[in-house]
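**Q** with the input below, show me the fold.
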Amino acid sequence: MRPFVFGLAERLGLAGFVCNDAEGVAIEVEGRAIDAFAAALRAEAPPLARIDAVERRPLHACGGTGFVIAASRDGGAVATAIPADAAMCESCLDDLFDPASRFYLYPFVTCTQCGPRFTITRAVPYDRPNTAMAGFALCPDCERAYRDPHDRRFHAEPLACPICGPKLSSPIAAIGAALRAGQIVAVKGIGGFHLMCDARNEDSVAALRRRKSRDAKPFAVMVANPASLDRFAIPEAAERTLIAAPSRPIVLMRLRPGTLAPSVAPSLARGGFLLPYAPLHHLIFHDLAGRPEGRDWRDQAQPMALIATSANPGGEPLVVEDEEARHRLAGIADLIVTHDRPILIRADDSVMGIAAGGPVFLRRARGFVPDPIDLGGDGPCVLGVGAHLKATVTLTRGREAFVSQHIGDLDTAETLRFYRETIAHLARVLDVSPEIVACDLHSDYASTRYAESLDRPLVRVQHHAAHLAAIAAEHRQTGPVLGAALDGHGLGDDGGNWGGELMIVEGASWRRIGHLRPLALPGGDRAAREPWRMAVAALYAIGQAESAAARFADIPLAAALVGRVASAPTTTSLGRLFDAAAALLGLRTHQEYEGQAAMELEALVSEPQQLPDGYVLADDVLDFTPLLAVLAAPGIDRRAGAELFHGTLIAGLAAWIAQAAARLGTNAVALGGGCLMNRVLAEGLSVALARQGLSPLLARQVPCNDGGLSLGQAAMARIWAGSAR
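**A** Okay, the predicted model is just below:
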């Protein structure tokens, strides 16, 4: 904002100053065009600026002349935040490939409108001494640009050039040669290291899978430019727009068959694509294209596509330090490329898709964090500690909620260390200390144990209530909210395994008013990893348990399990219903990653088909046993079964929700939980509810999965605090 404000004041002939302070950007102007200045602040703000409010008060004229950018003011509680990282802008891209520019082929070129922000900043205000660039003294040319109000790099904090800035450990030519030779390269980027290889080369992709111990989970693919997308994907218009945003997320889109290595996204119809967002990425593609001159190549489809997956072996946090990379990635990468600009904050690539007419998050991180979510009103500072899987944390300050970057599953000491570091960093840069902590009901979650270790009032929020509260918070829904929470697992109020719940969330309280018919959960948590167990439970439910041994003859435990189904715990989880359907259709008996069976089932769907009488709805209990009986029939086609499953699921859920909405006299319905990552389900259910006059609300600003739970926890705890006072 400061360079923009300077230029605007100079253009209008105003005197005064602009600076950062604890509350935001402070501006003092004197002259005849103050009203025009105030109007232009919003109307002409630069693309990356976010103006939440403009507070204006008159001052006595002091007869000043000239306008300056003043030093940041210290003191007082901080009310600003660090900007999110932004992709390289077109102007810097021009400089990168202009032989006459002093930034020619320099992999760290940046300006005020692009580059790393959050990941290189240790404290506010966002000034160079508080960033990873503090150790790089500006050369005379960069110093002049930094001080020149008419230069595009005026007060660009990450500013550097080949003379004074960071340097790569390996030449670009060596990176390109390794990738062309089919090797795996670890590349230090903005928020961590990527592992890269030729996405068209099956041997390279398969080797990456073996070395990273990642059997089947899909890899993200980076292409050179928007024109190259069409070689490897079949993007929709909204997906094209989303992937090119300054945040540069990974975007799910339909794969073009036969163009990428089979191991990129096994058995899936959609894959994740992203565009280059750092200068280094563009330089790699430039080398792979043969180092062409001019700019035409930047707009032409390029034949190369690169795997760009996070470098985090064994489910550990993303690698960010050079020595750590040399130690942890030595057995994975053939070449490790580092540089001497520190990454202060880990941040994975964000993952998004388009569903029901708008963007949705699967993972929220680089490019979006730490942008706040406006809660619509002030409240106490609350820490929501999130769940155990896909963990995030949320800190509130005033009317804003700051949701952290994706942290991961809290299963390792390294991830728990990252989790605690993230909380400490957020509290430091926001200059807050939480008054209240909110956690899940589940006592075995590492996040719950962390919350219990803090000397703060503790609010325990039921898992599915938090899913729905997060949606209510971002849509600023007040009063009772009807919602369907559909996921894999969450501890219920009764100590049971919930996951297909119809609930009312009101303020800091919640009430379950309906659920899916319970199915047995043979083996407990193992059933989530072994869908054949849920198929046995389904066969038991439809009175065909005796067929389990023959159906799963290659699984010795299947016959023995039949006799134990009756005494197994039960679950209302929609996620486990997906698993049962996938196993009954012979699609998958064991999962190599979370949600694999459901994703492969969704990939088979072209057009959902409703099975007549495929569900029973009685007393707010929704029973899909008739559907399971059809899916269990011998010889049913997998694709036909997948389409019947999705179509009947949508119809049943819509009828279930609409019945409750009519009884309660409500119109808006929150749809949350990890099952809503299924695009067929999210869109089909949204359309079906809209046809019945209801307004479905999806998670748009945080993931619908457990990555959004911390927001819901924090929102409910704020309300609890207000009522307690």
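**Q** C-alpha from now on. contacts and neighbour counts both.
**A** OK.
**Q** now do the SS call for the closest residue to T648 other than its chain neighbours.
**A** Distances taken as CA to CA, 6 or more residues apart in numbering place Q610 nearest to T648, at 4.4 Å, with adjacent residues excluded. With DSSP: H, G, I helix; E, B strand; the rest coil as the basis, Q610 sits in coil.
**Q** wait, Q610 sits on A642?
**A** No. If you go by CA atoms under 8 Å, Q610 and A642 don't touch, sitting 10.8 Å apart.
**Q** compare neighbour counts for the two and give me the winner.
**A** Set Q610 next to A642 and count neighbours by other CA atoms under 10 Å: A642 wins out with 28 against 18.
**Q** for the helix or strand encompassing that one, name the packing helices and strands.
**A** Secondary structure from DSSP states H and E places A642 in helix 638-664. With contacts defined as 3 or more CA pairs under 8 Å, 6 or more residues apart in numbering; DSSP states H and E, helix 638-664 has these neighbours: helix 596-603, strand 616-618, strand 621-623, helix 625-631, helix 679-691.
**Q** let's go with 7 Å and repeat that
**A** helix 679-691 (3 or more CA pairs under 7 Å, 6 or more residues apart in numbering; DSSP states H and E).
**Q** flag every buried residue along the helix it packs on.
**A** 679-690 (16 or more other CA atoms under 10 Å).
**Q** which two of the residues you listed have the greatest separation?
**A** Greatest spacing in the buried residues of helix 679-691, by CA to CA: R679 and A690 (16.3 Å).
**Q** and of the buried residues of helix 679-691, the nearest to V536?
**A** L681 (24.4 Å).
**Q** can you show me the helices along the stretch 401-550 of the chain?
**A** Counting by DSSP state H, counting those that start in this stretch, one finds helices in the stretch 401-550 of the chain at the ranges 413-430, 446-453, 463-474, 526-529, 531-541, 548-551.
**Q** of all these, which one is nearest R200?
**A** Here helix 526-529 is closest among these (CA to CA), at 30.0 Å.
**Q** what does the closest one rub up against?
**A** 521, 533-534, 576, 590-591 (CA atoms under 7 Å, 6 or more residues apart in numbering).
**Q** and with 10 Å instead?
**A** 488-489, 520-522, 533-535, 537, 575-576, 579-580, 589-597 (CA atoms under 10 Å, 6 or more residues apart in numbering).
**Q** just the buried members of the residues you listed?
**A** 488-489, 520-522, 533-535, 537, 575-576, 579-580, 589-591, 595-597.
**Q** quick one, what contacts L561?
**A** Contacts of L561 (CA under 10 Å, 6+ apart): 522-523, 533, 536-537, 545, 548-549, 568.
**Q** any chance of the residues you listed in CSV with distance to A508 as columns?
**A** Shown next, in CSV, are the contacts of L561 (distance: CA to CA, whole Å):
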residue, distance to A508
P522, 34
G523, 34
R533, 37
V536, 39
A537, 36
A545, 43
A548, 45
A549, 48
A568, 33
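**Q** alongside the first, I'd like the structure of this one:
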Amino acid sequence: MSVASQVQVERRHVEVTGVVQGVGMRPHLARIATDLAVVGWCRNTTAGVVLEVEGRPEAVSAFVDRLVTELPPLARIDTLTSAAVPCRGEAEFVIDASGPAAGVRALLPPDTAVCADCLTEMSDPDDRRYRHPFITCTNCGPRLSITYDLPYDRPLTSLVDFPMCARCEGEYRNPADRRFHAQPIGCHDCGPTVWWSVGSAGSSADGVEVGGEAALAAAVEALAAGKILAIKGIGGYHLACDAGNDAAVQELRGRKMRPDKPFAVLVRDLVGAQTIADCDDPTAREILLGPQRPIVLLPQRADAPVSAAVAPRLGELGVMVAYAPLHHLILTDLESRTGRPAVLVMTSGNASGEPLTYRDEDAHRDLGPLVDGILGHNRDIVVPVEDSVVAWSAATGVVPVRRSRGYAPLPMQCTSPDPGLEVDGSGQAGPHTVLAAGAELKNTVAVGSGGRVHISAHVGDLETLSARRAHQKVTDQLLAFHRSRPAAVVADLHPAYSSREWARHYAAELSIPVVEVQHHHAHLASLAAEHGRLGEPLLGLVFDGTGYGCDGGIWGGELLHLVDGGARAERLGHLGTVRLPGGDAGVRNPVRTAALALLDAGLTWDGTPIADELSPVEAQVIRAAHERGLATTETTSMGRLFDVIAAVLGICHRVSYEAQAAIELEAAARGVSRQWRKTGTISENRSVLKLAFPANGGKGQTATLDPGELVRDLVGHVRTGTPVPVLAAAAHEAIARGSADLAAHAAARTGTTVVGLTGGVFVNRLLLAATSRALTEHGLTVLTHQHVPANDGGLALGQAAVGLQWLRDHPPAAPTHPTTADSKEIHPCV
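**A** So this is what the prediction gives:
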């Protein structure tokens, strides 16, 4: 008797989009179907998961309900549509082969940390995957980093090179197994393997020597002996050494030419993290142990068994709990040798200024001369993925610093989806699809369509040819994943940025317009997009180191008003100008900028650390710059004001990495009180010394903050011997208070009472907390970044958001919009 002939039977066609591939969704559906005794099928498509389910009406209804409420751990549903269709009377519920689908592409899931179940199996001598370095299941492991194309199926990943053995094949096809349709499945018999190669500083690696357990043993032996290794992880290579071995850490700094920038450290578990950092707060623990496993910036314990050279003068560590099975094996073996938690320096595997190394041949060539050995494996990395970084404090919560592994390439939904704005899936331009080229530093790339923006993993600084090639490859991969051909390219306004030049060439090749967006406008649009507020006016304090202004100047301490759906940003105020002597030389030498700032404020260098730090030649040049204005550049950059303060206080006079002076100034301010560890603030009773930082300007004119007043007040206290930590804290409070006053004046003028805090300076948690508090005291609502970095790593989101609005206002008349590199559509600065 046909099932279809029974009145009490119904069938529904269901389409689901979101993070529904590579997360065990189809096996999960099959298990629900078995449990409810319904029949039908499901398959991956380029858009998501499509299924049909048939059975008794109450069972079908329960199936759809459980589909939404009982998701696999890594899954996320964005949309679900359901429609009645004729019954077909199958005998069972099956997983069909993947097929194509028109419309928006499926969301490719990020790489995630190895799950507890897999770790248990890997630690069990009786389990067939005991000590398997690549153990994984539907709930964990590599995804983005191994994927060539969608839909996410094994033939379209780098696991295509590893045919499953009979036992793995059986698990893969068993609906009751945790590895049912787990695409990266493998074991000792059929999966990837590790290898060990000897390298040495000054020479290339000598080739593969041993594999398997012998390779692991060689790597562990080398680390225990204080050697420096290159270790291939999920998304690329790391450089590693014993974090407690001062000689090894110093040697690594020398080989990598990284004298001061802090290194991240890797521990096996929470116990290891607790031996080196304060991570007792439940939120901090949740971040540390979550599936994303970012590097988390946490206060360092005074008795941490870590070399002072790991994070010099900062008082905190970037802590990462092991996320790859290979990491767990290395750390477990090290701990068995020493009887104590192992802590490894784990820093990006790249030569100075170059992108992340992820291909084996590049590792031998580029990293071999830097290391004593290479621990690699034969599972190819398709998409390189850097570690994510988040800061945290009790006052600010999570502060994103770098959004990459564990988070990318998941999109941000910045406006309500509009079906008329989607990509058609054919490779042709959708009417509103934009490609954002991103920033010059901390680059990411983004593709925006239908109110949703997909942001790439971290690319890095575009200072070298290889970095720009990496930018091109990431762009091509992101567009390929989404079958997108953009209708416009968005770039920064800065005429010297390689990202802008690339955008112009790319747009000319496709005959599409370039939309150039001012740097700080894009920062504020990024924050508005993250909070879904592009349709509402928003004030923004946008503080960073450098951004090309609409007037051709160097901006960086801006008060903007975002209007017209994010399409325009009005400049209502800014920091008063600070002069840079020698341009970039002043950035690299904050003492020079500080010396000129003192002279410009009518002060001498007497009684300050500057007097002893400047060389006679530098002093002569600075005096000439002050008197005759030679070789100086004016800037409104808040980052440069932080440089001045750090140098005046004797905290940092020369820098070897971006924002070093500001980072060390924040660390000094945290030293004013132990309260930081508990509350994330400097002082709750506002007893911190108050320094002058007045806001000038009123109705009808651009308001400014006077850096000269702050410098004069600060120097006076330096000369009377006020402790440096107290002055560092006071400077943070003064900037927060003055900035809030500036925003309050603007709120009164415009009627806009929501203020966003964005730009790289607001990665500083002390300033973020203090400014938020001061704005709240003015009765204003504050928005901060929760998911996308305030620094240039979030700029592509803002560019894409502005670009989407621009395309809505200037819809292309045809699938392509003819233009040339010399006849561009330029987004206006206001």
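**Q** overlap in contacts, Q610 and A642 of the first structure.
**A** With CA under 10 Å, 6+ apart as the test, Q610 of the first structure and A642 both reach T648.
**Q** what about the strands in the stretch 301-450 of the second structure?
**A** Ranges of strands in the stretch 301-450 of the second structure, per DSSP state E, counting those that start in this stretch, are 316-321, 344-348, 373-377, 389-393, 397-402, 411-413, 433-436, 446-449.
**Q** could you measure from Q659 of the first structure over to L653 of the first structure?
**A** 10 Å (CA to CA, to the nearest Å).
**Q** more neighbours, those two?
**A** The neighbour comparison of Q659 of the first structure against L653 (other CA under 10 Å) goes to L653, with 22 against 14.
**Q** surely that one touches G614?
**A** No. Judged on CA atoms under 10 Å, L653 of the first structure makes no contact with G614 at a distance of 11.5 Å.
**Q** quick one: map T752 of the second structure onto the first structure.
**A** Per TM-score structural alignment, the equivalent position to T752 of the second structure in the first structure is T666.
**Q** how deep is its match tucked in, by neighbour count?
**A** 15.
**Q** which residues sit in contact with the nearest residue to it once chain neighbours are set aside?
**A** In space, and not counting its chain neighbours, T666 of the first structure is closest to L482: 7.5 Å by CA to CA, 6+ apart. Counting by CA under 10 Å, 6+ apart, L482 of the first structure touches 468, 472, 502-506, 510-513, 657, 660-661, 664, 666-671.
**Q** which of those are buried, as a ChimeraX select command?
**A** Of the contacts of L482 of the first structure, the buried ones can be selected in ChimeraX as follows, counting by 16+ other CA under 10 Å:
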select :468,472,502,503,504,505,506,510,512,657,660,661,667,668,669,670,671
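**Q** from the contacts of L482 of the first structure, which land in strands?
**A** 502-506, 510-513, 668-671 (DSSP state E).
**Q** tell me the one of these nearest F103 of the first structure?
**A** L671 (48.4 Å).
**Q** surely the closest one touches A485?
**A** Yes. Counting by CA under 10 Å, A485 is a contact partner of L671 of the first structure at 6.2 Å.
**Q** any common contacting residues for those two?
**A** Common neighbours of L671 of the first structure and A485 (CA under 10 Å, 6+ apart) are 467-468, 502, 704.
**Q** against G182 of the first structure, how distant is E202 of the first structure?
**A** Where G182 of the first structure is concerned, E202 of the first structure sits at a distance of 9 Å (CA to CA).
**Q** who has more neighbours, the two?
**A** It is G182, of E202 of the first structure and G182, that has more neighbours when counted by other CA under 10 Å, with 19 against 16.
**Q** need the counterpart of the more buried one in the second structure.
**A** So G182 of the first structure corresponds to G226, using TM-score structural alignment.
**Q** the helix holding A642 of the first structure vs the second structure, mean deviation?
**A** For helix 638-664 of the first structure, the mean deviation from the second structure after alignment is 1.3 Å (mean CA distance after the TM-score superposition for the first structure).
**Q** now do the buried residues in that helix.
**A** 638-658, 660-661.
**Q** tilt between it and helix 679-691?
**A** 40 degrees (axes from the mean of the first three to the mean of the last three CA atoms, to 10 degrees).
**Q** just to revisit the earlier point, and the helices of the stretch 401-550 of the first structure, which is most packed in?
**A** Stretch with highest mean neighbour count among the helices of the stretch 401-550 of the first structure: helix 463-474 (a mean of 29; mean count of other CA atoms under 10 Å).
**Q** which residues of the second structure does that one align to?
**A** The aligned range for helix 463-474 of the first structure is 519-530, by TM-score structural alignment.
**Q** corresponding residue for P703 of the first structure in the second structure?
**A** P703 of the first structure maps onto P789 in the second structure, by TM-score structural alignment.
**Q** quick check: L105 of the first structure touching L280?
**A** Yes. L105 of the first structure is within contact range of L280, at 8.9 Å (criterion: CA under 10 Å).
**Q** pull the contacting residues for the counterpart of L599 of the second structure in the first structure.
**A** Applying TM-score structural alignment, one finds that L599 of the second structure aligns to Y540 in the first structure. Residues near Y540 of the first structure by CA under 10 Å, 6+ apart: 519-520, 534, 546-548, 562-563, 565-566.
**Q** what residues are up against L596 of the second structure?
**A** 578-581, 586, 590, 602-605, 619, 621-626, 632, 644.
**Q** what do you get if the cut-off is 7 Å, keeping everything else the same?
**A** L596 of the second structure neighbours (CA under 7 Å, 6+ apart): 622, 626.
**Q** got it, and L441 of the second structure?
**A** L441 of the second structure neighbours (CA under 7 Å, 6+ apart): 460-462, 792.
**Q** try 10 Å this time
**A** 459-463, 497, 499, 658, 791-793, 795.
**Q** so what corresponds to it in the first structure?
**A** That one, L441 of the second structure, aligns with L389 by TM-score structural alignment.
**Q** state the distance from the aligned residue in the second structure for E316 of the first structure to S739 of the second structure.
**A** Aligned counterpart of E316 of the first structure in the second structure: E354 (TM-score structural alignment). Per CA to CA, E354 of the second structure is found 37 Å from S739 of the second structure.
**Q** got it, and G89 of the second structure?
**A** From G89 of the second structure to S739 of the second structure the distance is 68 Å (CA to CA).
**Q** same check, this time on L580 of the second structure
**A** Counting by CA to CA, the gap from L580 of the second structure to S739 of the second structure is 22 Å.
**Q** do V39 of the second structure as well
**A** Here V39 of the second structure is placed at a distance of 63 Å from S739 of the second structure (CA to CA).
**Q** please consider this matter closed, and thank you.
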